[in-house]
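Asks: here is a sequence together with a model predicted from it:
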Amino acid sequence: MGKKVQFEVQPDESIDQCLDRMRAEGFVPVRRMEKPIFQEVKKGNETVYEPVGRQIVFEAKSIE
């Protein structure tokens, strides 16, 4: 009861597909988190971090 699990949106699936997968496993989303993904780029003597994407993770709880 009250078990929480995290579901990450995979690179080859949409957000809706992830939500469908979550429901099929008996969970309902309670929170959405987005984390930026950075790439290290060297510009001369300087190292710069540029955003290249984002990771979307849903926190879900059991339907029961």
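Replies: Thanks, I have it. Residues are numbered from 1 along each chain as shown.
Asks: switch to C-alpha atoms for all contacts and neighbour counts from now on
Replies: OK.
Asks: what are the ranges of the strands in this structure?
Replies: Taking DSSP state E, the strands of the chain run over residues 4-8, 27-43, 46-62.
Asks: doesn't Q55 make contact with I37?
Replies: Yes - with the criterion set as C-alpha atoms under 8 Å, I37 and Q55 qualify as a contacting pair; they are 6.8 Å apart.
Asks: ok so, going back, which of the strands of the chain is buried the deepest?
Replies: Per-residue neighbour counts averaged over each of the strands of the chain give the maximum for strand 4-8, namely a mean of 16 (mean count of other C-alpha atoms under 10 Å).
Asks: next, the one to line up against it:
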Amino acid sequence: MNKLLKKIDEKGIKKKFFAEKLGIAYSYLNIKLQNPEKFSALEIRKVGEILNLTLEEINEIFLLRK
């Protein structure tokens, strides 16, 4: 499971609700979850707000790919 999907699950948020909050289609969210590099800077910011992530967590999910 990728780091973003794990955070979504940890917060108890349904993917459909998460996609709506991001302003993207559920099917498009599933594509993006397979490849987090596809998120735009604005989407990354929204993800941080929706999930209440710290800057460190955002960096771990989107920038520090291991």
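Replies: Thanks, I have it. What you see is a predicted model; the values in this text were computed from it and never measured.
Asks: report the TM-score for the pair.
Replies: These two chains, once laid on top of each other, score a TM-score of 0.28 by TM-score structural alignment, normalised by the length of the first structure; 31 aligned residues with a C-alpha RMSD of 3.4 Å.
Asks: dump the strands of the first structure to JSON lines, plus distance to D20 of the first structure.
Replies: Shown next, in JSON lines, are the strands of the first structure (distance: least, C-alpha to C-alpha, whole Å):
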{"stretch": "strand 4-8", "distance to D20 of the first structure": "11"}
{"stretch": "strand 27-43", "distance to D20 of the first structure": "10"}
{"stretch": "strand 46-62", "distance to D20 of the first structure": "12"}
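Asks: so which of these comes closest to L19 of the first structure?
Replies: Distances from L19 of the first structure to each of the strands of the first structure were compared using C-alpha to C-alpha; the minimum, 7.6 Å, belongs to strand 27-43.
Asks: so that closest one versus strand 46-62, what angle?
Replies: Using axes from the mean of the first three to the mean of the last three C-alpha atoms, to 10 degrees, one finds that strand 27-43 of the first structure and strand 46-62 are set 170 degrees apart in direction.
Asks: for strand 27-43 of the first structure, packing partners?
Replies: Where contact means 3 or more C-alpha pairs under 8 Å, 6 or more residues apart in numbering; DSSP states H and E, strand 27-43 of the first structure is packed against helix 15-24, strand 46-62.
Asks: to V5 of the first structure, which of the ones you listed lies closest?
Replies: strand 46-62 (5.3 Å).
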